[in-house]
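Novice: Would you be able to build a 3D model of this:
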Amino acid sequence: MENQNQDYNYNNVIQIEDSESTSRKYLASVFVWMFVALGISAFTTFEFFANASLMDLIVDPVAHRFTGLGYLAIFAPVAFSFVISFGFNRISYPAMLFLFITYAVTIGVSLSIFGLIYTASSIFGVFLSSAVVFGIMAIAGYTTHMDLTKFGSILIMIFFAAFAVGLINFFLGSAQLQYLLSFVFVAIMIGLTAYYMQMLKRIGAGMEFGTDSSKKLVLIGAFVLYTTFINLFTSMLRIFGGRR
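Specialist: Below you'll find the model as predicted:
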């Protein structure tokens, strides 16, 4: 009986270690693609901000309003989000990779507009602060033993409600409401960072690598974390960014 119990415990330990190893491997791939997306967005943002002719394509230099392409750059990421999120089973891996990279480019184009509003030093400072907050919450989500499923579901519902209000306010132009929504979005993104990390950790634990499905799951994970970080960064920038 004693030997049987020892074998049973040993086998359990091996299973846990394999699960954790698979999860770490999956999350490592997720973060690699997340950083690739951030690099693409940063490069695109710099190119549009540094090149006046490119910036004129999205902001009319005379009227100081968004052009048609500018509105497209702002709202296109929303369309990409729905396609990537709900087209998992219908889209091939190459097509999803193309959408993911294009999504990062459009985010970069829309972020370049912030360079016209905020100082470069404040953008850099807020970016670092956002990265620290994101990192802390990612670690918290990965290490916590508390089930964040219900908590995350509530945050997602609040996010969609706040997003709808923000979309309406985009056309109303209320600075006070936008400022208030920024605090709401920061709180939501902080909580969602922990929730998504726990969710991705569980996905990675049951991952079978080498298939198109697993490759797409890596992109989905990168997309989720990348989008969460961008929303956190832009919301914090609206609160703490120093205007020109």
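Novice: contacts, neighbours, all on C-alpha from now
Specialist: Fine.
Novice: where exactly do the helices run in the chain?
Specialist: Listed in chain order, the helices of the chain (DSSP state H) span 2-50, 52-58, 68-86, 93-111, 114-117, 120-143, 149-172, 175-205, 212-240.
Novice: can you pull the buried residues of the fifth one?
Specialist: Right, helix 114-117. For helix 114-117, burial by neighbour count (16 or more other Cα atoms under 10 Å) applies to Phe114, Gly115.
Novice: which outside residues touch that helix?
Specialist: Helix 114-117 has contacts (Cα atoms under 8 Å, 6 or more residues apart in numbering) with Phe49, Ile123, Arg243, Arg244.
Novice: if we go to 6 Å?
Specialist: The contact list for helix 114-117 (Cα atoms under 6 Å, 6 or more residues apart in numbering) reads Arg243, Arg244.
Novice: and what of stretch 14-25?
Specialist: Applying Cα under 6 Å, 6+ apart, the contact partners of stretch 14-25 are Lys201, Gly204, Ala205.
Novice: What is the nearest of these to Leu219?
Specialist: Gly204 (12.5 Å; Cα to Cα).
Novice: The nearest residue in space to the closest one that is not next to it in sequence and Gly191, how far apart?
Specialist: Closest residue in space to Gly204, ignoring its immediate chain neighbours: Ser23 at 4.0 Å, by Cα to Cα, 6 or more residues apart in numbering. Computed as Cα to Cα, to the nearest Å, the Ser23 to Gly191 distance reads 21 Å.
Novice: do the same with Trp33
Specialist: If you go by Cα to Cα, the gap between Trp33 and Gly191 works out to 22 Å.
Novice: ditto for Ile220
Specialist: Ile220 is 19 Å from Gly191, where distance means Cα to Cα.
Novice: Could you give the number of residues near the closest residue to Met34 other than its chain neighbours?
Specialist: Nearest residue to Met34 in three dimensions, chain neighbours excluded: Ala222, at 4.7 Å (Cα to Cα, 6+ apart). Applying other Cα atoms under 10 Å, we find 25 residues neighbouring Ala222.
Novice: and what of Ile154?
Specialist: By other Cα under 10 Å, the residues close to Ile154 number 12.
Novice: now the other sequence, so there's something to compare against:
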Amino acid sequence: MNLNNYEGRVSYNEMDTEVSNSFIRKVFLNMIGGLVITTLVPIYVFFFNQELVYTLASYFKVIAIAEMALVFFLSLGINKMSSTTARLVFFIYSLMNGILFSSLAFVFHPISILYTLGVTVIMFVVIGIYGYTTKEDLTKYSKFLMTGLITIIIISLINLFIGAPLLYWAGTILGVVIFSGLIAFDINRIKYIAYEIAGNNDDEMVEKMGIIGALNLYLDFINLFLYLLRIFGKKRN
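Specialist: Predicted structure coming up:
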């Protein structure tokens, strides 16, 4: 059930449009639900409970580690859990992300965050439409995208020690490019998966695949936003 193991093999013209659209809706509803949770938490903290950030600040590293554990737990254990549990885990992950993101409003001007969020939404929609409507099978770019992700990780680790502005901006631009590509890639892949489940009557399996698809797109959106924030975010003095 891991979407990362799927390779598209079906042409768009062979797809059952109605089934495809239904599955895509499941994916996007889950993704949007996660993003709404992640967005509402910082809004609540910034406008109604700023002290909460200072209270939780000492636990940020623990939360970040717990987040990674949740992603692995959901991705690797999806077959053994119910769709209800999987959705709950995904929303808990989204909530934890929202807690971490609450600190952004104290680092960047809120207007620049909103501007970056708007740019991210526009880019996601435009790239997503391309990924869904193109007749090209984008899974052939998986090795390029994986290489890009590994390169970003290496650049980030190296820059932790040397703090070179050139590496910082190289990683930033590469991050925008790679996660933009992953949006098209994941939506294209999800579209083809929808065809494979067209004749499957296992609604539980379809629900779980929709959650995993939502997690992939959620991560693409969040990472694209964070890299764009490096470009458009205006830090407080």
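Novice: Now compute the TM-score of the two chains, please.
Specialist: Superposed pair, TM-score by TM-score structural alignment, normalised by the length of structure 2: 0.85. Supporting alignment: 220 aligned residues with a Cα RMSD of 2.0 Å.
Novice: residue contacts, the aligned residue in structure 2 for Tyr195 of structure 1?
Specialist: By TM-score structural alignment, Tyr195 of structure 1 lines up with Phe185 in structure 2. Residues near Phe185 of structure 2 by Cα under 6 Å, 6+ apart: Leu138.
Novice: about what we covered before: so how do I select the buried members of the contacts of stretch 14-25 of structure 1 in ChimeraX?
Specialist: Restricted to buried positions by 16+ other Cα under 10 Å, the ChimeraX selection for the contacts of stretch 14-25 of structure 1 reads:
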select :201,204,205
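Novice: Quick check: of the contacts of stretch 14-25 of structure 1, which lies closest to Pro94 of structure 1?
Specialist: Ranked by distance to Pro94 of structure 1 (Cα to Cα), those are led by Gly204 at 21.0 Å.
Novice: hang on, the residue nearest to Met34 of structure 1 packs against Ala28?
Specialist: No. Counting by Cα atoms under 6 Å, Ala222 of structure 1 sits too far from Ala28 to count as a contact (10.0 Å).
Novice: what residue of structure 1 matches up with Ile37 of structure 2?
Specialist: Using TM-score structural alignment, the equivalent of Ile37 of structure 2 in structure 1 is Ile40.
Novice: go on, Ile111 of structure 2?
Specialist: Using TM-score structural alignment, the equivalent of Ile111 of structure 2 in structure 1 is Ser121.
Novice: what's the distance between that match and Ser41 of structure 1?
Specialist: Distance from Ser121 of structure 1 to Ser41 of structure 1, counting by Cα to Cα: 18 Å.
Novice: out of the two, which sits in the busier spot?
Specialist: Between Ser121 of structure 1 and Ser41, Ser41 has the larger neighbour count (other Cα under 10 Å), namely 24 against 11.
Novice: what sits against the more buried one?
Specialist: Ser41 of structure 1 neighbours (Cα under 6 Å, 6+ apart): Ala104, Val105, Gly108.
Novice: After alignment, which residue of structure 2 pairs with the last one?
Specialist: Under the alignment (TM-score structural alignment), Gly108 of structure 1 maps onto Gly98 of structure 2.
Novice: Now that its match has come up, it's in contact with Val41, right?
Specialist: Yes. Here Gly98 of structure 2 reaches Val41: they are 5.2 Å apart, a contact under Cα under 6 Å.
Novice: Looking at these two, which one has more neighbours?
Specialist: Gly98 (22 against 19).
Novice: Excluding chain neighbours, what is closest to the more buried one?
Specialist: Using Cα to Cα, 6+ apart, the closest residue to Gly98 of structure 2 is Thr38 (4.0 Å).
Novice: Repeat that for Ser102 of structure 2.
Specialist: Pro42 (4.2 Å).
Novice: And for Tyr71 of structure 1?
Specialist: Distances taken as Cα to Cα, 6+ apart put Ile58 closest to Tyr71 of structure 1, at 7.6 Å, once the chain neighbours are dropped.
Novice: What's the local residue count around the equivalent of the one you found over in structure 2?
Specialist: Counting by TM-score structural alignment, Ile58 of structure 1 corresponds to Leu56 in structure 2. Look at Leu56 of structure 2: counted by other Cα under 10 Å, it has 15 neighbours.
Novice: Kindly report the same for the one 4 residues further on.
Specialist: Under the neighbour criterion other Cα under 10 Å, Phe60 of structure 2 is assigned a count of 15.
Novice: which position in structure 1 aligns with it?
Specialist: Match for Phe60 of structure 2 (TM-score structural alignment): Gly70.
Novice: So its match is in contact with Met55, correct?
Specialist: No. The criterion here is Cα under 6 Å, and Gly70 of structure 1 misses it with Met55 at 9.2 Å.
Novice: coming back round to it: from Trp169 of structure 2, how far out is the match of Tyr195 of structure 1?
Specialist: As judged by Cα to Cα, Phe185 of structure 2 and Trp169 of structure 2 stand 24 Å apart.
Novice: Excluding chain neighbours, what is closest to Asn117 of structure 2?
Specialist: Wrong residue type there; residue 117 of structure 2 is Leu, not Asn. In space, Leu117 of structure 2 is closest to Phe225, 6.4 Å off (Cα to Cα, 6+ apart).
Novice: That should have said Gly131 of structure 2, apologies.
Specialist: Ala184 (4.0 Å).
Novice: what's the burial count for Ala52 of structure 1?
Specialist: Residue neighbour count, defined by other Cα under 10 Å, stands at 12 for Ala52 of structure 1.
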